[in-house]
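Chemist: My questions are about this predicted structure, shown below with the sequence.
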Amino acid sequence: MKVLVTGGTSGLGLAMASALATAGATVALTGRSGRRASEVAAELPGAVGIELDVQDESSVAKAVDEAWSRLGGIDMLVNNAGIGMRTVNPRFMTHSQGFWEVPADGFRAVIETNLTGYFLVAREVTLRMLAAGGGRVVNISVSESTMHRAGFVPYGPSRAGSEALSRIMAADLRDTGVTVNVLLPGGATVTGMLPLDAVPEGRKFLEPEVMGPPIVWLASDDAAGVHDERIVAAEFERWLRDRNGRR
C-alpha cells in the first residue's frame, strides 16, 4: 500500500504515518518545511518526506506529482494537514472569543488550510486515482461538538465544511473504484493544536496513537470497498465488531 499523509510531521499525521509505515505501507508524509518532512520521514521505515503548502495550488500539484513518482503511485490519501484555534486565539481553552472578534485574515487562513486544502489535495490525487482505476481517500475530522461550540470560529466551521466535502466526494465517487471515508479521534487529543499549559488540571485527553489501528485497517484488504463511513478512532474496535456482526 502506497500512502500519502499530509501534515505528517507531528500530531495525528505523524501517528498515522508511523502506524502505516510500521505495518508495511510505503509512506510519503508532507509538511510545510521540506527539510522537516525529510527529517521526520527518515525516522520511519521506508518513508519519504515532501514539502507541501496545502493552501497553494502549485505546491499541491508539485507535491502530489513528487509523491506519485517517488512511491510509484498513490493507493491512499490521508488528508490531515490543518491548523487550529491557537492561530486566532492562543488562549481558546480558557478564554472564549466571539466570532466578531476573529480577524478576517485568521478566519481565511484556517478555512484555506483545513477546508480548501483538503479539496485541493483530494482533487489532485483523485484525478490520478480515477485514471489508475481506484484508490482510497481518508479525510481526518473532529468531534461534532467542536463544530458548534462557542468560541470555535473559524476552526469549527472549517471542520464542518470538510465533513460536508467528504460526503459529497463520496457521493460523486460512488461506484468509481475510489472510496472516501472520514476518520476522527473521538475527543480532544494531545497535539500541537492543544495548549496543554492552559488546560484545567485533571482533564484527560486522547493520545495521537489512537488513530493507528483504524488507519492501518483502512489501508488493509479488509477495508476494500468500504465507502462513505465516519469512523471514530476511540470507538474503532466496537465499530469494527458491529460491522463484522452485520456482515
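Modeler: Yes, it's here. It should be emphasised that the depicted structure is a prediction, and the values quoted were computed from it without experimental measurement. Numbers count the residues shown, from 1 in each chain.
Chemist: use CA for all of it now, contacts and neighbours both
Modeler: Will do.
Chemist: biggest helix in this protein by residues?
Modeler: Ordering each helix of the chain by length in residues (DSSP state H) puts helix 155-173 first.
Chemist: Just the buried positions in it, please.
Modeler: Buried residues in helix 155-173, defined by neighbour count with 16 or more other CA atoms under 10 Å: 155-163, 165-167, 169-170, 173.
Chemist: which residues in this structure form strands?
Modeler: In order along the chain, the chain carries the following strands (DSSP state E): 2-5, 26-31, 48-51, 76-79, 135-140, 178-184, 230-232.
Chemist: Would you format these as a markdown table with distance to Leu194 and mean neighbour count included?
Modeler: Converted to a markdown table, the strands of the chain look like this (distance: least, CA to CA, whole Å; neighbours: other CA atoms under 10 Å):
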| stretch | distance to Leu194 | mean neighbour count |
| --- | --- | --- |
| strand 2-5 | 21 | 26 |
| strand 26-31 | 19 | 28 |
| strand 48-51 | 24 | 24 |
| strand 76-79 | 20 | 26 |
| strand 135-140 | 17 | 25 |
| strand 178-184 | 16 | 24 |
| strand 230-232 | 19 | 20 |
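Chemist: For these, could you give me CSV that also reports distance to Ala37?
Modeler: Formatted as CSV, these follow (distance: least, CA to CA, whole Å):
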stretch, distance to Ala37
strand 2-5, 11
strand 26-31, 5
strand 48-51, 4
strand 76-79, 15
strand 135-140, 19
strand 178-184, 23
strand 230-232, 27
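Chemist: Between the buried residues of helix 155-173, which sits nearest Thr113?
Modeler: Ser158 (8.6 Å; CA to CA).
Chemist: Below is an additional structure, to be compared with the one above:
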Amino acid sequence: MSHPVFDVRGKVALVTGSSRGLGKAFAHGLAEAGCVVVLNGRDPAAVDETRRAMVRDTGATVLAEAFDVTDPDAVAAGLDRIERRAGPLDILVNNAGVQHRAPFTEFRTEDWHRILETNLSSAFLAGREAARRMTARGRGKIVNICSVQSELARPGIAPYTAAKGGLKMLTKGMCADLGPSGIQVNGLAPGYFDTELNAALVADDQFSAWIRTRTPAGRWGRAEDLVGTLLFLCSPASDFVNGQIVCVDGGMTSVL
C-alpha cells in the first residue's frame, strides 16, 4: 500500500487535451490512482472514444467534456458543467498543446497565434476559471504541462518555445496569486517523448540518434515515465511545493 500522503482517490481531475498523446496518459494515470477523471478535447467523438476505452481499462469514473479551451465562454461553461456532473474540481492539468515547425522567417502569423492560444492562453483561461472555484474552497492543485522548451530552444520552433517559456512564468505568477488561498500551481516539463506530436522526429534516424546521445538516460521518454511526477504534484505530498517546474527529461537539461 502506498503512503497516504500520495492518496488522490475520489479527487475530481480535469485534464485538457486528453483524447490522445500525453494528455491521455496523464488522465489514465489519474484514473488508475482512483480519481474521477474528466477528459477534454475539441472533438466530441474522439473524447468519448477515449472515455469508453479508459473506463474499460481502469474501471474508474471517467467523464467526457468537449469544449474549446481557447474560448473563454466555452471554458467557463465547461467548468460549470463539470462541477454539476462530478462535484467540486480538485485538480486541473493544463495539457492542451499544439506544435508547428517552420524556419523563423517563414513562420505564418496565424500559426504564431494558434500556438500561443493553444499552449499558453488556454492554461490562463482554464486556470482562471478553476482558481475562481478553488479559491472559494481554500484548496486545489493546478499542474501546467511545460516542456524542456520552457528552458531551451532549438531551430524551427521559436513560437512554441515562446509559449512554453511563457507557461513557465505563468505558473510562477499563478503561484504568487493563488498560494495564499491554499492552491498549489506547479509545472511538469517533459523532455523528448515518443508521442504522436513528435512522430516525425521519432522517425528521423539522425534526430533519434542525437536524442539518445544527448539524453543521459539514453532513450526517448515513454508516457508512463511522467505519471509518478504528476501524481506527486496532484497529491497532498506536494502541499508545500509551489511555483516549481519539474523536468522529467532523462537528465537532458542538466548536462551539456
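Modeler: Everything's here; your move. Here the structure is a predicted model, which is why all the values come from computation and not from measurement.
Chemist: TM between them?
Modeler: Laid over one another, the chains give 0.85 as their TM-score (TM-score structural alignment, normalised by the length of the first structure), with 225 aligned residues with a CA RMSD of 1.9 Å.
Chemist: circling back: the longest helix of the first structure aligns to what range in the second structure?
Modeler: Alignment of helix 155-173 of the first structure against the second structure: residues 160-178, by TM-score structural alignment.
Chemist: once aligned to the first structure, how far is the matching stretch on average?
Modeler: Following superposition, stretch 160-178 of the second structure is found to deviate from the first structure by 0.9 Å on average (mean CA distance after the TM-score superposition for the first structure).
Chemist: all helices of the stretch 101-250 of the second structure, in order?
Modeler: 109-116, 122-137, 158-178, 199-203, 205-214, 227-234 (DSSP state H, counting those that start in this stretch).
Chemist: quick one, which of these is nearest to Asp90 of the second structure?
Modeler: Using CA to CA, the helices of the stretch 101-250 of the second structure put helix 122-137 closest to Asp90 of the second structure, at 7.3 Å.
Chemist: From Pro180 of the second structure, how far out is the aligned residue in the second structure for Gly84 of the first structure?
Modeler: Residue mapping for Gly84 of the first structure onto the second structure gives Gln99, with TM-score structural alignment as the criterion. From Gln99 of the second structure across to Pro180 of the second structure, the span is 34 Å (CA to CA, to the nearest Å).
Chemist: rewinding a little: what count of nearby residues applies to the match of Gly84 of the first structure?
Modeler: By the measure other CA atoms under 10 Å, the count of residues near Gln99 of the second structure is 14.
Chemist: Give me the packing partners of the longest helix of the first structure, helices and strands only.
Modeler: Helices and strands touching helix 155-173 of the first structure, by 3 or more CA pairs under 8 Å, 6 or more residues apart in numbering; DSSP states H and E, are helix 104-111, strand 178-184.
Chemist: Serialize these to TSV and add fields for distance to Asn244 of the first structure.
Modeler: Converted to TSV, those look like this (distance: least, CA to CA, whole Å):
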stretch	distance to Asn244 of the first structure
helix 104-111	37
strand 178-184	17
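Chemist: between those, which gets nearest to Ala67 of the first structure?
Modeler: Between Ala67 of the first structure and these, the tightest spacing by CA to CA is seen for strand 178-184, at 18.2 Å.
Chemist: how big's the offset between that closest one and the second structure?
Modeler: Following the fit onto the second structure, the mean deviation recorded for strand 178-184 of the first structure is 0.8 Å by mean CA distance after the TM-score superposition for the first structure.
Chemist: if we look at that strand, which residues are touching it?
Modeler: By CA atoms under 8 Å, 6 or more residues apart in numbering, the surrounding residues in contact with strand 178-184 of the first structure are 126, 129-130, 133-143, 163, 166, 169-170, 173, 211, 214-215, 225-233.
Chemist: would a markdown table of the helices of the stretch 101-250 of the second structure with distance to Asp57 of the second structure be doable?
Modeler: Formatted as a markdown table, the helices of the stretch 101-250 of the second structure follow (distance: least, CA to CA, whole Å):
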| stretch | distance to Asp57 of the second structure |
| --- | --- |
| helix 109-116 | 32 |
| helix 122-137 | 28 |
| helix 158-178 | 32 |
| helix 199-203 | 25 |
| helix 205-214 | 31 |
| helix 227-234 | 16 |
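Chemist: which stretch among those helices comes nearest Asp80 of the second structure?
Modeler: helix 122-137 (9.2 Å).
Chemist: For the spatially most central residue of the first structure, which residues are in contact?
Modeler: Residue closest to the mean C-alpha point of the first structure, counted by CA atoms, centre = their mean, is Asn80 at 2.0 Å. Applying CA under 8 Å, 6+ apart, we find Asn80 of the first structure in contact with Val5, Thr6, Gly7, Gly8, Leu12, Gly13, Tyr118, Asn139, Ile140.
Chemist: separation between it and Pro185 of the first structure?
Modeler: 12 Å.
Chemist: one step back: so which of the strands of the first structure is nearest Glu57 of the first structure?
Modeler: With distances scored as CA to CA, the stretch of the strands of the first structure nearest to Glu57 of the first structure is strand 48-51 (13.0 Å).
Chemist: compared with the second structure, how much does that closest one deviate?
Modeler: For strand 48-51 of the first structure, the mean distance to aligned residues of the second structure following superposition is 0.7 Å (mean CA distance after the TM-score superposition for the first structure).
Chemist: In the second structure, what range does that strand match?
Modeler: Aligning strand 48-51 of the first structure against the second structure (TM-score structural alignment) gives residues 63-66.
Chemist: Under the alignment, what does Gly133 of the first structure map to in the second structure?
Modeler: Under TM-score structural alignment, Gly133 of the first structure pairs with Gly138 in the second structure.
Chemist: oh, I was asking about Ala28 of the first structure
Modeler: Checking TM-score structural alignment: Ala28 of the first structure goes with Val38.
Chemist: Might one say that that match is in contact with Val15?
Modeler: Yes - under the criterion of CA atoms under 8 Å, Val38 of the second structure makes contact with Val15 at 6.4 Å.
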